[in-house]
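how would this look folded up:
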Amino acid sequence: MDAEAVSLEGRIFAGVENSSSGEVGQSTIFTYHQDQDIIWAEYSGGSIIRGYLVGTRRGEKLHFRYAHLSTSKETSTGVCDSTVEILDDGRVRLHESWAWESRPETGNSIVEELK
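Coordinates of the predicted model:
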């Protein structure tokens, strides 16, 4: 399967790894959508009550901004660049490099499709 050709529409992901300054964890669930080169997702779970991301896709590269509300009732925003990887079992893994816009930290994370 080609990472550039696989659609993200309707795929459900969960956090696998994250930098210490991140808020996404294994209990955070993302539901992705894709319409041609436009992507968006809703996410929640763990320390996040509700979150949204929106952006674009070029081949295996995603670029988006995100905003969410944490369980401490604080809003956070940031920007993320991701690379799509197809795992041997056909699931999708996203390698993410992100930076908060609402505070100074940056980090890396991985989310994987649930089966």
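
CA atoms for contacts and neighbours, from now on please.
Noted.

can you map out the strands along this structure?
12-18, 29-35, 38-45, 48-58, 61-70, 75-86, 92-100, 106-113 (DSSP state E).

Next, format those as TSV and append distance to Val6.
What follows is those, written out as TSV (distance: least, CA to CA, whole Å):
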stretch	distance to Val6
strand 12-18	14
strand 29-35	10
strand 38-45	13
strand 48-58	11
strand 61-70	12
strand 75-86	9
strand 92-100	9
strand 106-113	13
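
one more to line up against the first:
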Amino acid sequence: MSVFNFHNKTFYLVENSKNGKVNADTVFNYQQEDNIVTANYSGGTVKHGKIIATLDNDILHMLYQCVTLENELKAGKATAKISFTKSNKMLLKLNRQWLTGKLEKGVSEYIEK
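Okay, here's the model as predicted:
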């Protein structure tokens, strides 16, 4: 059993690379069943997005896709290192890469609400 439980958890952006599409107004709503983690996200620059991931100890292996406010269809992959803050909130540090467009790489950080 994992020490990380994403079921019914909400996350917000802390920091994002310049080439990222989400912003501080984007809300991520996660669900979890066994080691499968999913999320829907929207708000800010994103009309609608989805994440599917597998949980392996303290790592999430993620695939994500979204439609932006400009009707741009984006997709990417990421590896997220999971940790806890001093206030016992989950923190995700992503190394990510777009699978569409210029295939740019970046980093993002998210915190549990």
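
about what we covered before: save the strands of structure 1 as CSV, and put in mean neighbour count too.
Output for the strands of structure 1, formatted as CSV (neighbours: other CA atoms under 10 Å):
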stretch, mean neighbour count
strand 12-18, 20
strand 29-35, 20
strand 38-45, 19
strand 48-58, 18
strand 61-70, 19
strand 75-86, 18
strand 92-100, 20
strand 106-113, 20
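
list the contacts for Lys18 of structure 2?
Gly106 (CA atoms under 8 Å, 6 or more residues apart in numbering).

Looking for the alignment partner of it in structure 1.
By TM-score structural alignment, Lys18 of structure 2 lines up with Ser20 in structure 1.

Distance of its match relative to Thr106 of structure 1?
Ser20 of structure 1 is 10 Å from Thr106 of structure 1, where distance means CA to CA, to the nearest Å.

go on, Glu17 of structure 1?
Distance from Glu17 of structure 1 to Thr106 of structure 1, by CA to CA: 14 Å.

Ok, Ser72 of structure 1 next?
Counting by CA to CA - Ser72 of structure 1 and Thr106 of structure 1 are separated by 20 Å.

can you check Trp100 of structure 1 too?
Counting by CA to CA, the gap from Trp100 of structure 1 to Thr106 of structure 1 is 6 Å.
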